[in-house]
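J.: the sequence and its predicted three-dimensional model are supplied below.
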Amino acid sequence: MLEFTATADLSNPDIARKYDHKLLFDYPLRQFRADGYSKDVQTLQADLPSFDRALQAILLSQYRRKLFEKQGLFIKPVILFKSKTIKDSNVFQEEFTKQLKTLSVDTLERLKQHNTNTIIKKVFDYCTLNNISLDNLIEEIKVDFDEDKQISVNSKDESETKQIAINTLEDEDNPYRAIFAVDKLNEGWDVLNLFDIVRLYNIRDAKKSIPGKTTMQEAQLIGRGARYCPFQLDESQPLYRRKFDKDEANEMRICEELYYHASYNPRYIQELNTALIEIGIKPPKTVQRELNIKHSFAQTNFYKSGFIFKNEQKKYNREDIFSLNRSIIEHTHEVKLQTGIVKQKKAFEDEPISETKVETKNKEYQLLDFGERIIRKALNKLDFYRFNNLQKHLPNLQSIKEFINSENYLAKIKINVKGIKSEIENLTPQQKLDIAIDVLDSVSLTIGSDKVEFKGTKEFKPFMMKDIIKNKTLNFALDDDISDKETGRSMLNATETNYPLDLTSRDWYAQTDCFGTSEEKALIQYIDSIYENLRQLYDDIYLVRNERHFKIFTFDDGRPFEPDFVLFLFCKKENLICQYQIFIEPKGAHLILQDEWKQDFLLQIRKLAKIEQLWQGREYNIWGLPFFNKSIAEQDTKFKEAFHKFMD
């Protein structure tokens, strides 16, 4: 028996004692948020009437809807309007409906003037860029938020129909965009497409700046609303995790954010933030950093007209499969026949009174020994072996006859049968059929378990460096309990980092700074320490930080991978200019085993990657190195031995 709970307050000694000997895994909300499985939470304060604050939420909601539709996604953003009392909620809903019907361009223009530096400005900019007039926007709002798209869940005696409606808001046939509520939804309500909560009252219940009960309940409501709404822009992106923490300029960033709209009340917002930090849905501190291309690097011929090579993820159509996996063909299946042994014993006595003894023996068969007719009958009894399904896994298979008789498929499968000597020498047709069904059922599980849907191409194609590596605005959560303490901290500032380096004076480093982990900064320091040795062998050297600028894909299953750095080395050999492109991944000790597949891929690249040498007088080479980790002696040695091949 297992218990799953999101509400075990392990800081309470009584609760901690209860769970101490039962706890298998503790995955707190702050780690859930840090791993990207929740929306980011933003607050938007406005010293405006309730309806105007509600209208700002509507504008953001419509903006998200348009962004989702632009990507071909059906995701309907919804808004929760939260009142203090049922009476207040009913009054506001009536006012909301009335004012929407008379909504004017002047009202939107007034909001536009109030929001020259907030997220709302993006809505108006998007409308201007896409030729959406304010008149048209108003008509959309009136239709999308009219009375038929509103639902009130204030009382404790709501109908079953309403209960179903508010718990299926993500369904395509659910029309509701606006939910009006008091406390009805404080517990047990999760909706992934909730993106805005509008607080329609302006009270505080904190004492000595410590959040009170109401504020904590509001924080918990925000925590439920912050559940991530899954979407992908392409198949290489994670479906259930945030994608744009390191791409603040991406317009889809707002689709990973929950906005909490409140009256202008800085003290309340401070108390709410304290509550959100306490429950783990917000980090103690966030910081935005600008990571830009150095002017000196931007002026190089390499950046202006050079290439970075990367491969692609392709749908795996299994066209290269002409047989079953060798592990299936070479495996000997064990089957035990019933022996007919009978034992008799008295109750409460340990030893049997009598026993029928028989002699048992093993005999090895090949499946084809049972005959094609028996095997066909066994295949017909298992749905997996319908030919159209079998061809999904084995697309080059031409017929069931080939499947049975070819040594690439079933013909060589071995079975070790154990049973009474007289029986296994002369198996009956029924016994052969039962054995064949048993073995084929086992084989089907192995065939079906191969879920590879993609592969990374071995061909690495050239892409213009200037189109891939660009300036970026990055967002970091400075949460020492969760992330590497170096994350988000500048290498240029010796007061905030343990790995200071004046990158402005290192022309070989392509960007203005590094805000990465301790291992990533240690790698830069290592390159700096051997730079002069490299300079004796190479004419140009550039280390480029990959802050989600590009992905490469594993050859075996097409998993996306964003190597942290790419080192470019250029030298002249006779009449050739040689370019080495080297992928480097610093890795913390706690992640080396977990991410071992990345290291395996990096080490495959040199042997398997292919580049068509299209430019006369130039030679391109791609390498990957073992993980960089300075604290594990064995890993450090592996990396340096591989790296020093460039200095031999």
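T.: Okay, I see it.
J.: only C-alpha atoms for contact and neighbour calcs from this point on.
T.: Noted.
J.: any idea how far the most centrally placed residue in the chain is from residue 232?
T.: With distances taken as Cα atoms, centre = their mean, residue 238 lies nearest the centre of the chain, 3.1 Å away. Between residue 238 and residue 232 the distance is 7 Å, computed by Cα to Cα, to the nearest Å.
J.: got another one to weigh against that:
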Amino acid sequence: MATGSGKTLMMTGLILYLYQQGYRNFLFFVNSRNVIDKTRDNFLNDTSIKYLFNKSLTWQEKKITLREVDNFQTTDNDNINICFETIQGLHSRLNIPRENSITYEDFQEQKIVLISDEAHHINVETKSGAQLSKEEKSEINSWENTVNKIFEANSQNVLLEFTATIDRSNPCILNKYAPRLIFDYSLKDFRLGGYSKEIRVLQADAEPFDRALQAVLLNQYRRKIFEKNGHIIKPVILFKSKTIKESEEFQAQFIRDIATLTSDKLKEIKTNSKDESLIKSFEYFASNNISLDNLAAELQEDFSAEKTLSVNSQNESEKNQLAVNTLEDPKNEYRAIFAVDKLNEGWDVLNLFDIVRLYDTRDAKNNIPGPTTIREAQLIGRGARYCPFKINETDDPCQRKFDHDIQNEMRICEELYYHSNYNPRYIQELTSALVKTGIIPDNTTKKKLAIKKEFKNTEFYQSGLLFLNQLEKYPRNDVFELPSTIRDYPYEAFLRTNISLSRDLFESQIKENIETKKKDFRIKSLRLQTVKKALYKFEFYSFLNLKKWFPHLEKLEDFIEKKEYLREVKITVSGLASQLEKLNPEAELAVLVKIVGQIASGLTSSSSEFRGSKEFKSNLLKEKISDKELNFVLNESGDKESGKSMGGIETKIPLNLNDKP
């Protein structure tokens, strides 16, 4: 699954699913301690903004607790027990016996779910069919071998592997995963779905601090655009150096130069600006009466020393991991992160909008991007996660909104800027790597849709009116009953007979059959307490939620006993004649859970949260219909028809309509 497409969320769903299948013990392992700290917070810390489970978990009327354990020798069989470990630490604990440690016997005596994150790191042995590096050879006896050994210790163990980077070019790895790949969601698919930021590369033939200052200005402009449109979102910048020493030196320079920033320095940047977005940012500051003196003072405050963070050394990385993992939190004030490569994996910050490359080296050979360029492309992919926001109530907060209006001022809130020194060869190599990863398309075009001058000059365009209604929240005040399509649906349920049949393998047919009958029941004929018990199994039927759907309900009993709601719902039940005479409480509950689950699904899938208002307001035509610039991706998705406009890709236009009225 692509970086940022929800691997950790998928893990939580699978943990709950496998709990329902009888699994209680889960081992999460990865190659990096940083990823462990982040995932532990996501799984166990219910005060974290990135906590992924519901605050309250129940299964079969019992509350479930998530517990962190060191081993599986004395685990709680009612709850979810999770052990977090690095793959290196796991190997060490299994092969060097110590007190209260995980042992191979743990994996033999009880079934365990192994969750491997960044799973490409456990393919060293598989890759041995190809040529291995010296570093990879040293790992053969530890990582993949250890995982295989504990997975195979019990036939009921489950191994789930998650990665964003399967090396499909290696035939050994391709053969390993071809028969077991469950889900494949590439970065390209992620971007095509509109779930990533768009990438822009900004080159500047300037000193590192001047490039950094350009990023700071765009970052601050973006913050103001968010605020202008009602969103309290704090954009973040990553400053990437080649070595720790260089990173430390630049951080010190950045803090010093920001503290002494003057309007003259900003004026110099403004004078030299050629980038459209930088020009727009200065125009915005000026139009909002923010003088360069005031802007300098604002940047000194927002990017002061205490709002910068280094994650270079191991100690810094571990100490600051939670701060780096919660950069979206309004209480987290960090704006600038300084790093070399500690954030290459496991970092999932959404409000990263600028990456500044502080070095100027290339590692391509024969026009093929080298490993450093590929890692930079992967980092850009990590930073390209979309920062969610809405403009209208019906917007999907996690999807791009301005692909068809790229001149909109909020378009910059959907873009990640990669700032580098002016180096066309490097940018060409980086672009090649970005196309290969799928985070940028290999063929795009921008098109301007311009309204003809003759039409703009007409009285109709200048003073004509367009009447529009609005989307509004549907208050449901006119809802007094279950929709008849749901209330009168022919529901069916089947009771297990628990009868066993035997047959002779050499006989052509079974001599006995299980004879079942059907009988209709109305919910009004079933026990009130059993109906309530079935409803309590679904969050949908909490009275607070039911009131949103049916505002005139006064109590839960009305929903069960009134003919406008559940009372007359008919269920045809199949089972043995003896079972159908009078349903026992267990059978009643099983039937009801199935049917009220179907009713909840039917309601949520068929009802709209919004509707069009009955009032239409007048708008000037010229304010609603104007020139636009659109972004098109050409011939990228094989299941879409493609074509070329008459207006401009070919030099010879078959039918020129430009001069027609």
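T.: Ah, there it is. Given the structure is predicted, the values throughout are model-derived calculations rather than measurements.
J.: if we can go back for a sec, corresponding residue for the residue nearest to the centre of structure 1 in structure 2?
T.: Aligning on TM-score structural alignment places residue 238 of structure 1 opposite residue 396 in structure 2.
J.: can you confirm that match is in a helix?
T.: No: Residue 396 of structure 2 is assigned coil when assessed by DSSP: H, G, I helix; E, B strand; the rest coil, not a helix.
J.: what's the local residue count around the nearest residue to it once chain neighbours are set aside?
T.: Among residues not flanking residue 396 of structure 2 along the chain, residue 390 sits closest, at 6.9 Å (Cα to Cα, 6 or more residues apart in numbering). For residue 390 of structure 2, the count of nearby residues is 16 (other Cα atoms under 10 Å).
J.: against residue 387 of structure 1, how distant is the residue mapped onto residue 487 of structure 2 from structure 1?
T.: Residue 487 of structure 2 maps onto residue 329 of structure 1 when the alignment is built from TM-score structural alignment. From residue 329 of structure 1 across to residue 387 of structure 1, the span is 20 Å (Cα to Cα).
J.: now residue 45 of structure 1
T.: Residue 45 of structure 1 is 62 Å from residue 387 of structure 1, by Cα to Cα.
J.: what do you get for residue 381 of structure 1?
T.: 13 Å.
J.: so these two - more neighbours on which side?
T.: residue 387 (17 against 12).
J.: quick check, the more buried one in contact with residue 401.
T.: No: between residue 387 of structure 1 and residue 401 there is no contact under Cα atoms under 8 Å: 10.8 Å.
J.: and residue 627 of structure 2, how far from residue 415 of structure 2?
T.: Separation of residue 627 of structure 2 from residue 415 of structure 2 (Cα to Cα): 22 Å.
J.: who's more crowded, the two?
T.: Set residue 627 of structure 2 next to residue 415 and count neighbours by other Cα under 10 Å: residue 415 wins out with 22 against 13.
J.: which position in structure 1 aligns with that one?
T.: Aligned by TM-score structural alignment, residue 415 of structure 2 pairs with residue 257 of structure 1.
J.: surely its match and residue 197 touch.
T.: No: Residue 257 of structure 1 is beyond contact range of residue 197, at 11.5 Å (criterion: Cα under 8 Å).
J.: residue 544 of structure 1 falls within a strand, correct?
T.: Yes: applying three-state DSSP, one finds residue 544 of structure 1 inside a strand.
J.: and it, how many neighbours?
T.: 18.
J.: that one against residue 569, yeah?
T.: No: contact between residue 544 of structure 1 and residue 569 fails when scored by Cα under 8 Å: they sit 11.4 Å apart.
J.: can you list the residue ranges for strands in the stretch 451-600 of structure 1?
T.: With DSSP state E, counting those that start in this stretch as the criterion, the stretch 451-600 of structure 1 has strands at 454-456, 461-464, 472-477, 540-545, 552-553, 560-561, 565-573, 576-584.
J.: also the stretch 201-350 of structure 2?
T.: 236-240, 308-310, 336-339.
J.: what span of structure 1 lines up against the second one?
T.: Pointing back at strand 308-310 of structure 2 there. Strand 308-310 of structure 2 maps onto residues 150-152 of structure 1, going by TM-score structural alignment.
J.: with structure 2 overlaid, how far apart is that stretch on average?
T.: Averaged over the aligned pairs, stretch 150-152 of structure 1 sits 0.9 Å from structure 2 after superposition, using mean Cα distance after the TM-score superposition for structure 1.
J.: residues in contact with that stretch?
T.: 162, 176, 177, 178, 179, 180, 181 (Cα atoms under 8 Å, 6 or more residues apart in numbering).
J.: flag every buried residue along it.
T.: Neighbour counts using 16 or more other Cα atoms under 10 Å place 150, 151, 152 of stretch 150-152 of structure 1 among the buried residues.
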